[in-house]
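Student: Sharing a model prediction with you, sequence too.
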Amino acid sequence: MHISPAVAGTDRSVSAAFVDSVLPDLLAHYRLQRATVLEQAGIDGAVFNDPGRLLPLLDVMRLFLVILEACGDPGLGFETGRRVRPRSYQVLGYVILASRDLDEAIERLMRFEKLSGNLGRTERHDEGDQVRLCWRCPVAGEPGRMLTEAAITGWVTFMRPLMPPGAAPAEVCFRHPPPADAARYRDWFQAPVRFNADFDGVRLPAALLRHSLESADPGLGRMMEKEAGALLADFDAHGNLLSRVRSAIYRRLGSGDPSVDAVAAELGLTVRTLQSRLQRQGLAYQEVLDGLRRSLAELYLRDPALNLTEIALLLGFAESSSFSRAFRRWRGESPVSWRRRLPRPDPSG
């Protein structure tokens, strides 16, 4: 799976709560050790201590790249979605659970989905006796396929216990080509699964949307909706700061000027305000800069067309020796030795 470094230039993110909720079962399924996977991905497990934290998409994709290289399962996104639980979505999940029916649940999903991460976008289209629910993924290629399968499978996993016994989508659709083991998908969804479709999402019988949810709780729903609204307002005003800072740094790395002064000015903040807001998240600016450089370095080192000098310049270092010293500090070995241990690239990826 090839991850474009340009992902670092976006403010896309995924909630730490979502990743942390699916990770234990997923790693157990593939017989992988959590500490080893996190270390290989360069992720500090402490980030999961704050469920409300948003993880930059680049870091999440690198984590799943490590898992994919270890398990070799092209259905990793599908298997991730199967392990979604209500707590995966935190407040969003509980406000959906308290909804009157599936119709209200979908409306709340669309209104508050940013709370589970600033990633894709859900759209609803009413088509006579069916409703088409689409998910717009902002990432292309194999990473987009994985994210899309995780999102759509997660929808069905989350809602299945709330629907009448035997109820299922009228159709599950993916725009990408079918995998070799498409039967695995049909067996689990218990519904027709169409690949090479013209949209990513599900078709639902319109009548199903009027079915009362067993977990419906109007009082709790109003309370959770109020909390979700407050969180969404805070997100729009101040949230996703880490991803926005990293995005600004990424755009300045090539010019060699990722200074805190330049980034603060681009974000319309004073240096003191930026540092204060980062500090409230337990971060320092240099830590954010080093983290982004490390993530990008490991992506660039996977590209055999780039030599160390070119990588150093892409990361905003004046010379390759500065990059090598930094990489030794991050990984405890030289970038050359780290690169030698990489799996051979998959020509199809």
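Tutor: Ah, there it is.

Student: can we go C-alpha only for contacts and neighbour counts from here?
Tutor: Will do.

Student: Check which helices and strands the longest helix along the chain sits against.
Tutor: Using DSSP state H, we find that the single longest helix of the chain is helix 218-238. Applying 3 or more C-alpha pairs under 8 Å, 6 or more residues apart in numbering; DSSP states H and E, we find helix 218-238 packed against helix 91-97, helix 102-112.

Student: Tell me which of these is the most buried.
Tutor: helix 91-97 (a mean of 23; mean count of other C-alpha atoms under 10 Å).

Student: Show me the contact partners of that one.
Tutor: For helix 91-97, the external contacting residues (C-alpha atoms under 8 Å, 6 or more residues apart in numbering) are 86-87, 104-106, 108-109, 112-113, 115-116, 213, 215-216, 220-221, 224-225, 227-228.

Student: where do the strands sit along the chain?
Tutor: With strands called from DSSP state E, the chain shows them at 13-15, 54-56, 121-127, 130-136, 171-173, 193-194, 201-205.

Student: What helices and strands are in contact with the first one?
Tutor: Using 3+ C-alpha pairs under 8 Å, 6+ apart, the elements in contact with strand 13-15 are strand 54-56, helix 57-71.

Student: in the first one, what's buried?
Tutor: What that stands for is strand 54-56. Residues of strand 54-56 classed as buried by neighbour count (16 or more other C-alpha atoms under 10 Å): 54-56.

Student: Switch the residues you listed over to TSV; also include distance to Val271.
Tutor: Output for these, formatted as TSV (distance: C-alpha to C-alpha, whole Å):
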residue	distance to Val271
Leu54	22
Leu55	23
Pro56	22
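
Student: Quick check: of these, which lies closest to Gly239?
Tutor: Proximity of these to Gly239, judged by C-alpha to C-alpha, is greatest for Leu54, which lies at 8.6 Å.

Student: want to compare, so here's the second one:
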Amino acid sequence: MEHPQVPPELRRALLARYGIDPAMISDPYRWIKLETPSLLIEQAAALIGDPCLGARIGMTYKAEQAGPFGALFSASSSLADVFAHFPKFAPLIQSHTQMRVEQRDGLCVLSYRIHDPAVPMRCQDTEMTTASAISFIRGFLSRNWSPLEVQFAHAGQGREAALRQIFRAPVHFGLSESRIIIAAADVTRANPLATPSLRPVVLRHLEDLLARESQPCSLGESLRETIRHLLGRGPVTLQDVARELGFSVRTLQRRLQDERLNFRLLLEEERRGIAETMLDNPGLPMKQIAARLGYSELSGFSRACRGWTGKSPRAMRQAAQPGL
């Protein structure tokens, strides 16, 4: 979140609020829970009054800041070579994210979609990711390069002209997913500065990192992930979770007992975590938050908040919005 328009004191305050060590930001091997930076950039944009902050920050990113994946740009002979590895290594850039590259009608379409129920559609995060991809490509091809078109699933909200100027390309909103449209000729253009000898080294390193990230989750992690997935679709029961995990209820109960895990406690911890994140966004209605957590009535949400913290949802929201 380095940007001249974000005052250092505001940056420090926001990072502290979400428990992020500033050293984590510059470490390409450290992971931050996806919904945390997503909400953080939304709040920063609102607090400084810049509705295009995400895109402006994204345009300052360089491939070398993306760690091992960024090194692939330097080692590859063309963008086609880089893009061939996008879908496979996307989890190393951002979790719960689908990146897809398609060639059609003389165009290359780079699409981006988040699949995380804990992260509602947030325009700042999506625009920052899109802008960083464009900035990476400019570093590879030319500072004067621009995509043919940029598309977003969210609404423009009166920011269309400003975003057109930032991306130097037509921008469209309200589509099925976010995309960058690139001329096929740009994708196949040779990179005279490529270092092909580094390519197998970088790919091997990426494969090793991917294998490490793909290790089976513990039962507790699997339960939390499943609970987050089911919340908002109705009551989350042990039967529902067992079915999602492919267990019988009896087997799941035995596993819980063996690992000294309490299903009800895990459910409430996930609900509370999501509630605190969503309450931190002053623009989200209480009814929407309650529904996201699986409460059919606000009264149920209110009772839960008082059980967690002794405070009402409104008081929790006020406590999460200290004067910055």
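Tutor: Now that the structure is in, tell me what you want to look at. Everything quoted here is computed from the prediction, not taken from an experiment.

Student: quick one: TM-score?
Tutor: Overlay of the two chains. TM-score (TM-score structural alignment, normalised by the length of the second structure): 0.70; 291 aligned residues with a C-alpha RMSD of 4.2 Å.

Student: burial measure for Val202 of the first structure, as a count.
Tutor: Neighbour count of Val202 of the first structure, defined by other C-alpha atoms under 10 Å: 22.

Student: what sits against it?
Tutor: Each residue near Val202 of the first structure by C-alpha under 8 Å, 6+ apart is listed here: 132-134, 152, 169-173.

Student: Ignoring the adjacent residues along the chain, who's closest to Gly201 of the first structure?
Tutor: Nearest residue to Gly201 of the first structure in three dimensions, chain neighbours excluded: Cys134, at 4.4 Å (C-alpha to C-alpha, 6 or more residues apart in numbering).

Student: Aligned to that neighbour, what sits in the second structure?
Tutor: Under the alignment (TM-score structural alignment), Cys134 of the first structure pairs with Ser111 of the second structure.

Student: where's that match relative to Cys123 of the second structure, distance?
Tutor: Distance, Ser111 of the second structure to Cys123 of the second structure, by C-alpha to C-alpha, to the nearest Å: 15 Å.

Student: Thr60 of the second structure matches what in the first structure?
Tutor: Match for Thr60 of the second structure (TM-score structural alignment): Arg83.

Student: how about that match, what does it touch?
Tutor: Contact analysis of Arg83 of the first structure by C-alpha under 8 Å, 6+ apart lists 22, 25-26, 154, 157.

Student: Relative to Arg272 of the first structure, which of the residues you listed is nearest.
Tutor: Val22 (36.9 Å).

Student: List the contacts of the closest one.
Tutor: Per C-alpha under 8 Å, 6+ apart, neighbours of Val22 of the first structure: 80, 83-85, 88.

Student: go on, Met24 of the second structure?
Tutor: By C-alpha under 8 Å, 6+ apart, the contact set of Met24 of the second structure is 30-32.

Student: List the members of those residues that persist in the first structure.
Tutor: Mapped onto the first structure and checked by both residues aligned by TM-score structural alignment, their matches' C-alpha atoms under 8 Å, the contacts of Met24 of the second structure keep the contacts Arg30.

Student: Run a quick neighbour tally on the closest residue in space to Pro170 of the second structure that isn't next to it in sequence.
Tutor: Spatial nearest neighbour of Pro170 of the second structure, excluding adjacent residues (C-alpha to C-alpha, 6+ apart): Glu149 at 5.0 Å. Glu149 of the second structure has 18 neighbours, counted by other C-alpha under 10 Å.

Student: Under the alignment, what does Glu149 of the second structure map to in the first structure?
Tutor: Correspondence of Glu149 of the second structure to the first structure, assessed by TM-score structural alignment: Glu171.

Student: hang on, that match packs against Val193?
Tutor: Yes - if you go by C-alpha atoms under 8 Å, Glu171 of the first structure and Val193 touch, sitting 5.9 Å apart.

Student: Just send the contacts of Arg83 of the first structure back as JSON lines, with distance to Arg121 of the first structure too.
Tutor: Below are those laid out as JSON lines (distance: C-alpha to C-alpha, whole Å):
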{"residue": "Val22", "distance to Arg121 of the first structure": "21"}
{"residue": "Asp25", "distance to Arg121 of the first structure": "26"}
{"residue": "Leu26", "distance to Arg121 of the first structure": "25"}
{"residue": "Gly154", "distance to Arg121 of the first structure": "14"}
{"residue": "Thr157", "distance to Arg121 of the first structure": "18"}
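
Student: Gln279 of the first structure: which of these is nearest?
Tutor: Using C-alpha to C-alpha, those come closest to Gln279 of the first structure at Val22, 28.2 Å.

Student: got a list of what the residue nearest to Leu308 of the first structure when sequence neighbours are not counted touches?
Tutor: Distance criterion C-alpha to C-alpha, 6+ apart; nearest residue to Leu308 of the first structure, sequence neighbours excluded, is Ser320 at 6.0 Å. The contact partners of Ser320 of the first structure, taken as C-alpha under 8 Å, 6+ apart, are 308-309, 311-313.

Student: Closest one to Tyr185 of the first structure out of these, please.
Tutor: Of all the contacts of Ser320 of the first structure, Ile311 has the smallest distance to Tyr185 of the first structure: 40.1 Å, by C-alpha to C-alpha.

Student: Tell me how many other residues surround the closest one.
Tutor: Burial of Ile311 of the first structure is recorded as 21 neighbouring residues (other C-alpha under 10 Å).

Student: same deal with Met59 of the second structure?
Tutor: Neighbour number of Met59 of the second structure under other C-alpha under 10 Å is 21.

Student: Verify the stated contact: Phe174 of the first structure with Tyr185.
Tutor: No - Phe174 of the first structure lies out of contact with Tyr185 (C-alpha under 8 Å); the separation is 11.1 Å.

Student: who touches both of these two?
Tutor: Common neighbours of Phe174 of the first structure and Tyr185 (criterion: C-alpha under 8 Å, 6+ apart): Val193.
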